[in-house]
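Engineer: Got a predicted structure here, sequence first:
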Amino acid sequence: MRRFDNIMVKLQETIKNENIKIQAEMKNYTSFKVGGPADILVTPTSNEEVANIIKLCKNEGIPFYIIGNGSNIVVKDGGIRGVVIKLSKLDKITVSSTRITAESGATLGKTSFAARKASLTGLEFACGIPGSVGGALTMNAGAYDGEMSFVVESAIVLDNDGNLLKLNKEQLQLEYRNSIVLKKNYVALEVTFALKQGEYDKINNRMEELTKRRHDKQPLEYPSAGSTFKRPEGYYAGKLIQDSELKGVRVGGAQVSMKHSGFIINENHATAQDVLDLIKLVQKTVKEKYNVELCPEVRIIGEDKIL
């Protein structure tokens, strides 16, 4: 940690000590429950703190990584060298007329509940997505015939020069599991949704229906990162995997879910390497059988464990 002594002193001048953790085991901060330690993990409480931390890292030549709810990442067993900036404490949600503004660390679930409470329709699809608003914007997350691009009006992002930019929907370039935020490595800080006035009971019934469908069809009882692979054009990843007779196949403690083949789960104390080896096995098998490339939807970060 000697390399980080200087930045530690400066971090302590920027944010409270309670929001700085050394050698933080990333398995405790991700939904997959795998991953080695991060050298430093910080949880800023304002946009200004985020900007200052990133500026510090750049000035000191220290790598940094932005994460939200940790629901769409696999951290390798060797952990992460540098600073992990976890935005989960930026979670304020504000309702004004038919618009909702949510900070990047707010979960999609809580944001959809705020919409329901205000009888605003449009975010029902998001009620069971475990990710943060910032991560969902970055990946243009979606489910059950809905996606972020349908309801996002604008966002505030931090660009690579430390400038705050307000981008409208067109400027955000929201595509299938992609956006300008991802393309340019911006940091999403706040999202405004344009919704419509609806009826509370109809909104609630739709959310209950989607929650039941999710529980019936997805392996929510196990740690995972949701759908492991992007949908290949003209196919469904889960069906390709099932038709390749991979349902239930495991590597170590990682398994292709018996309930939904599109999910790789941490079935029994898996390591990150177990998960990554199983991803490769699935990709190789589907490629050989159907000549289709499966691309991971999950983000893979960190270093391999040195044996």
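Structural biologist: Noted; the coordinates are in hand. Residues are numbered from 1 along each chain as shown.

Engineer: Every contact and neighbour count from this point should use C-alpha atoms.
Structural biologist: OK.

Engineer: Which residues belonging to stretch 4-13 are considered buried?
Structural biologist: Buried residues in stretch 4-13, counted by 16 or more other CA atoms under 10 Å: Ile7, Met8, Leu11.

Engineer: Show me the helices in the stretch 101-250 of the chain, by range?
Structural biologist: Along the stretch 101-250 of the chain, counting by DSSP state H, counting those that start in this stretch, helices occupy 108-117, 133-139, 169-172, 180-184, 200-217, 237-243.

Engineer: now the third one, how far from the centre of its chain.
Structural biologist: I take that to be helix 169-172. What separates the centre of helix 169-172 from the centre of its chain is 20 Å, taken as CA atoms, centre = their mean, to the nearest Å.

Engineer: try the fourth one
Structural biologist: Once both centres are worked out by CA atoms, centre = their mean, helix 180-184 turns out to sit 14 Å from its chain's centre.

Engineer: Buried ones in that helix, by neighbour count?
Structural biologist: Across helix 180-184, burial judged by 16+ other CA under 10 Å covers Ile180, Val181, Leu182.

Engineer: Verify the stated contact: the last one with Ala136.
Structural biologist: What it means is Leu182. No - Leu182 is not in contact with Ala136 according to CA atoms under 8 Å; the separation is 10.8 Å.

Engineer: which residue packs closest to Pro159, ignoring adjacent ones?
Structural biologist: For residue 159 the amino acid is Asp, not Pro. Tyr186 (4.9 Å; CA to CA, 6 or more residues apart in numbering).

Engineer: What is the burial count for that neighbour?
Structural biologist: Applying other CA atoms under 10 Å, we find 21 residues neighbouring Tyr186.

Engineer: Contacts only, for it.
Structural biologist: Val157, Leu158, Asp159, Asn160, Ile180 (CA atoms under 8 Å, 6 or more residues apart in numbering).

Engineer: The helix or strand where Val83 lies packs against which elements?
Structural biologist: Counting by DSSP states H and E, the element that carries Val83 is strand 80-86. Helices and strands touching strand 80-86, by 3 or more CA pairs under 8 Å, 6 or more residues apart in numbering; DSSP states H and E, are strand 37-42, strand 64-67.

Engineer: Quick one: closest of the ones you listed to Phe229.
Structural biologist: Closest approach to Phe229 among those (CA to CA): strand 64-67, 19.2 Å.

Engineer: Residues contacting the closest one, please?
Structural biologist: So strand 64-67 is contacted by Ile54, Cys57, Gly82, Val83, Val84, Ile85, Lys86, Leu87, Gly135, Val187 (CA under 8 Å, 6+ apart).

Engineer: ok, the residue lying closest to the first one once chain neighbours are set aside - how many residues close by?
Structural biologist: In other words, Ile54. In space, Ile54 comes closest to Phe64 once its chain neighbours are excluded; the distance is 7.3 Å by CA to CA, 6+ apart. Other residues lying near Phe64 total 17 when counted by other CA under 10 Å.

Engineer: Let me see the contact set for Thr111.
Structural biologist: Ile93, Ala102.

Engineer: how near is it to Ala118?
Structural biologist: 11 Å (CA to CA, to the nearest Å).

Engineer: Got another one to weigh against that:
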Amino acid sequence: MKVSHHLYDQLSRITSEENVMVDELIRNHTYTKLGGKADVYITPESYSEVQDIIKLANKEEVPFTMLGNGSNLIVKDGGIRGIVMNLQKLSSIWREEDKIIAQSGARIIDASRTALAESLAGLEFACGIPGSVGGALYMNAGAYGGEIKDVLESTIVVTKEGDIRTLTAVELDLDYRTSNIPDKGYIVLEATFALKKANSSDIKEVMDDLTYKRESKQPLEYPSCGSVFKRPPGYFAGKLIQDSELQGTQIGGAEVSKKHAGFIVNKNNASATEYINLIRHVQKTVSEKFGVQLEREVRIIGEDPVE
């Protein structure tokens, strides 16, 4: 869609002109380095600005998409129509008693580091998860036996109508890599994590061990979306892919990692189409060889490119 001067002016009045970008390349804002243009890319600086942007999108009937820091996301080459909002400027983290409170745009890694600095245990598992706090709640992110639902106490969200609500963790229906956030259309503004006092050296020892495991086993030298697939019941996705002899398989610039079969890396300026086609090839091959359907953990959004 062509962005009207009317829409641009209204968005600029809600926040500021420097926070409103037209025809912004999404690949500049995703871990995979994939994705076409957003009609409007906006980075609000307050909760009230988020509310007003949502209300304006509703009033003007403009499509609206929430984008975290793009660590578990593939945006198609045709980009995203309407307004794309990123909360990267809402990134404060602070302590209140035995709790860490983090805004949606903060990295969950930084929340875990703040917990370490405050001698609070419980977020160690998140020390290597690259997503934002909002994204971590969206998919109930987890690693090494821990997950968000283990420590989340409550969250502040904006509803799709633009109202602010405080919800308990239970109200989010957190389950393995899922929540009701997408179905309800919530936008996470803030999360409160209930932690426990502990010795900082013990916390650091756990985090150092998890960091070593991550860096030694994962292909962090290339852009990727992290683990592409959910763990199928009774199996490990990476082992199935490895046993299907798919490591090193390439479509264009996308490759099934030789270091960790559960990762697909953007090795050489891949397009989103190439990346998605490789995901589908892996799913098809594993299904034919083992009869197991690999379900994507990564989200795919946006439009196909115009031929």
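Structural biologist: Thanks, I have it. Keep in mind that this is a model prediction, so the values were computed, not measured.

Engineer: on that earlier part again, closest one to Glu199 of the first structure among the helices and strands packed on strand 80-86 of the first structure?
Structural biologist: strand 64-67 (34.6 Å).

Engineer: In the closest one, which residues are buried?
Structural biologist: For strand 64-67 of the first structure, using 16+ other CA under 10 Å, the buried residues are Phe64, Ile66, Ile67.

Engineer: Just the buried positions in stretch 90-106 of the second structure, please.
Structural biologist: 90-93, 95, 99-106.

Engineer: can I get those in TSV with distance to Ala237 of the second structure?
Structural biologist: Below are those laid out as TSV (distance: CA to CA, whole Å):
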residue	distance to Ala237 of the second structure
Leu90	35
Ser91	33
Ser92	35
Ile93	34
Arg95	37
Lys99	35
Ile100	33
Ile101	33
Ala102	32
Gln103	32
Ser104	29
Gly105	30
Ala106	29
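
Engineer: Now, the residues you listed that are in strands?
Structural biologist: Ile93, Arg95, Lys99, Ile100, Ile101, Ala102, Gln103 (DSSP state E).

Engineer: Name the nearest of those residues relative to Ala194 of the second structure.
Structural biologist: Nearest to Ala194 of the second structure among these is Lys99, at 4.7 Å by CA to CA.

Engineer: Can you find the partner of the closest one in the first structure?
Structural biologist: Aligned against the first structure by TM-score structural alignment, Lys99 of the second structure finds its counterpart in Arg99.

Engineer: Not counting residues beside it along the chain, what's closest to its match?
Structural biologist: Excluding the flanking residues, the one nearest Arg99 of the first structure by CA to CA, 6+ apart is Ala194, at 4.8 Å.

Engineer: and that neighbour, what does it touch?
Structural biologist: Going by CA under 8 Å, 6+ apart, Ala194 of the first structure touches Thr98, Arg99, Ile100, Val151, Val152, Glu153.

Engineer: Can you match those residues up with the second structure and say which hold?
Structural biologist: Retained in the second structure by both residues aligned by TM-score structural alignment, their matches' CA atoms under 8 Å are the following of the contacts of Ala194 of the first structure: Thr98, Arg99, Ile100, Val151, Val152, Glu153.

Engineer: Any chance of those residues in JSON lines with distance to Met1 of the first structure as columns?
Structural biologist: Output for those, formatted as JSON lines (distance: CA to CA, whole Å):
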{"residue": "Thr98", "distance to Met1 of the first structure": "49"}
{"residue": "Arg99", "distance to Met1 of the first structure": "45"}
{"residue": "Ile100", "distance to Met1 of the first structure": "42"}
{"residue": "Val151", "distance to Met1 of the first structure": "44"}
{"residue": "Val152", "distance to Met1 of the first structure": "41"}
{"residue": "Glu153", "distance to Met1 of the first structure": "43"}
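
Engineer: And the furthest pair within these?
Structural biologist: Thr98 and Val152 (12.2 Å).

Engineer: still on that earlier bit, what separation is there between the residue nearest to Arg99 of the first structure and Ile100 of the first structure?
Structural biologist: 7 Å.

Engineer: do the same with Glu293 of the first structure
Structural biologist: Applying CA to CA, the value for Glu293 of the first structure to Ile100 of the first structure is 38 Å.

Engineer: try His269 of the first structure
Structural biologist: 39 Å.

Engineer: Who are the contact partners of Pro296 of the first structure?
Structural biologist: Thr228, Phe229, Lys230, Ile279.

Engineer: Just give the number of residues close to the corresponding residue of the first structure for Glu221 of the second structure.
Structural biologist: Using TM-score structural alignment as the criterion, the counterpart of Glu221 of the second structure in the first structure is Glu221. Using other CA under 10 Å, Glu221 of the first structure has 9 neighbouring residues.

Engineer: Also Thr192 of the first structure?
Structural biologist: Count around Thr192 of the first structure with other CA under 10 Å applied: 22.

Engineer: hang on, it packs against Ser149?
Structural biologist: No - counting by CA under 8 Å, Thr192 of the first structure sits too far from Ser149 to count as a contact (11.5 Å).

Engineer: Now tabulate the helices and strands packed on strand 80-86 of the first structure in a markdown table and tack on distance to Arg213 of the first structure.
Structural biologist: Shown next, in a markdown table, are these (distance: least, CA to CA, whole Å):
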| stretch | distance to Arg213 of the first structure |
| --- | --- |
| strand 37-42 | 35 |
| strand 64-67 | 28 |
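
Engineer: Next, the contact list for the closest residue to Asn269 of the second structure other than its chain neighbours, please.
Structural biologist: Spatially, and ignoring its direct neighbours in sequence, Asn269 of the second structure is nearest to Gly253 (5.5 Å; CA to CA, 6+ apart). Residues near Gly253 of the second structure by CA under 8 Å, 6+ apart: Asn266, Lys267, Asn268, Asn269, Ala270, Ser271, Glu274, Tyr275.

Engineer: try it again with 7 Å
Structural biologist: Asn266, Lys267, Asn268, Asn269, Ala270 (CA atoms under 7 Å, 6 or more residues apart in numbering).

Engineer: Mind telling me what it corresponds to in the first structure?
Structural biologist: So Gly253 of the second structure corresponds to Gly253, using TM-score structural alignment.

Engineer: Map the contacts of Tyr186 of the first structure onto the second structure and name those still in contact.
Structural biologist: Retained in the second structure from the contacts of Tyr186 of the first structure, counting by both residues aligned by TM-score structural alignment, their matches' CA under 8 Å: Val157, Leu158, Asp159, Asn160.

Engineer: Out of these, the closest to Asn17 of the first structure would be?
Structural biologist: For those, the nearest to Asn17 of the first structure is Leu158 (24.0 Å; CA to CA).
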